[in-house]
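Enquirer: Sequence and predicted structure, then a few things I'm wondering about:
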Amino acid sequence: MAHLFMLGKIALTQGVNKLVNGDHSLLHPFLMLHVKGQWGDLSEDDKQANDEALNQTGGRLLSAYNLPQGKIWIVTEADRSSSTVLLPSEY
């Protein structure tokens, strides 16, 4: 499946960096799921909102994934200029 959008500049929060113990390669599979529209552990309403943002409204995109170490969120801004990987507690 092709990428549906660009991530832009990718930023990691301190909490995520600590969660993966500085091994950013652990995040790559989740970033790839995100750009393919596989939104992870979200409600059906949130997944639908992402699909609408992607195809109609141009809004922010949110994904949630469970790593063995804990949960992460990936947020891509509406203009697709940047994406942030963060812990839910850092939102």
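Expert: Cool, the structure landed.
Enquirer: Could you use CA atoms for every contact and neighbour count after this?
Expert: Fine.
Enquirer: Find the helix or strand that the nearest residue to Trp39 once chain neighbours are set aside is a member of.
Expert: Spatially, and ignoring its direct neighbours in sequence, Trp39 is nearest to Ser63 (4.6 Å; Cα to Cα, 6 or more residues apart in numbering). Assessed by DSSP states H and E, Ser63 sits inside strand 61-67.
Enquirer: For that strand, which outside residues touch it?
Expert: For strand 61-67, contacts defined as Cα atoms under 8 Å, 6 or more residues apart in numbering pick out 30, 34, 38-42, 50, 53-54, 71-78.
Enquirer: 7 Å - rerun?
Expert: 34, 39-42, 50, 53, 71-77 (Cα atoms under 7 Å, 6 or more residues apart in numbering).
Enquirer: let's bring in a second one:
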Amino acid sequence: MNLPSIHHTGPRFKLGRILATPGALEVIAEARISIVDLLIRHLRGDWGELSDSDRQQNEQAIVAGQRIVSGYVLAGGRTVLLITEADRYATTFLLPGEY
């Protein structure tokens, strides 16, 4: 059972540069979803479809300055990951197979 994410109204960490793989951009475009909406979810602590332990890891990562990962299942059933690096230099959209 997945516990609901703790949603915040403001940003919880810095995103850094926004990057995306061609595969992730294609899946997002096919799902007709805004890349900005996914960024906002990630930034506010809506980690998407992750296990409870991964959610807990993200909460600790915000404080400890570690890598933060979100996973979103889009229309059509494809999953896109967002990864914010530990140094907060960049946040990257990618497919699970590209991780």
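Expert: Okay, I see it. Here the structure is a predicted model, which means the values were calculated and not measured.
Enquirer: Drop the TM-score for these two in here.
Expert: A TM-score of 0.89 describes the superposed chains when it is computed by TM-score structural alignment, normalised by the length of structure 1; 90 aligned residues with a Cα RMSD of 1.9 Å.
Enquirer: residues in structure 2 aligned with the strand holding Ser63 of structure 1?
Expert: Strand 61-67 of structure 1 corresponds to residues 68-74 of structure 2 when matched by TM-score structural alignment.
Enquirer: Can you tell me how far the aligned partner of Asp87 of structure 2 in structure 1 is from Asn66 of structure 1?
Expert: Under the alignment by TM-score structural alignment, Asp87 of structure 2 pairs with Asp79 in structure 1. As judged by Cα to Cα, to the nearest Å, Asp79 of structure 1 and Asn66 of structure 1 stand 26 Å apart.
Enquirer: try Arg80 of structure 1
Expert: In terms of Cα to Cα, Arg80 of structure 1 sits 23 Å off from Asn66 of structure 1.
Enquirer: In terms of neighbours, single out the busier of the two.
Expert: Neighbours were counted for Arg80 of structure 1 and for Asn66 using other Cα atoms under 10 Å; Arg80 has more, 17 against 12.
Enquirer: Surely that one touches Leu7?
Expert: Yes - contact status for Arg80 of structure 1 versus Leu7: in contact at 6.0 Å, counting by Cα atoms under 7 Å.
Enquirer: mean deviation of the strand holding Ser63 of structure 1 from structure 2?
Expert: On superposition with structure 2, the mean distance recorded for strand 61-67 of structure 1 (mean Cα distance after the TM-score superposition for structure 1) is 0.5 Å.
Enquirer: Which strands or helices does the very next helix or strand once past that strand pack on?
Expert: Counting by DSSP H and E, the next helix or strand C-terminal to strand 61-67 of structure 1 is strand 70-76. Packing contacts for strand 70-76 of structure 1, counted by 3 or more Cα pairs under 7 Å, 6 or more residues apart in numbering; DSSP states H and E, involve strand 61-67, strand 82-86.
Enquirer: what's the closest non-adjacent residue to the aligned residue in structure 2 for Ala2 of structure 1?
Expert: Ala2 of structure 1 maps onto Gly10 in structure 2 when the alignment is built from TM-score structural alignment. Spatial nearest neighbour of Gly10 of structure 2, excluding adjacent residues (Cα to Cα, 6+ apart): Arg44 at 6.0 Å.
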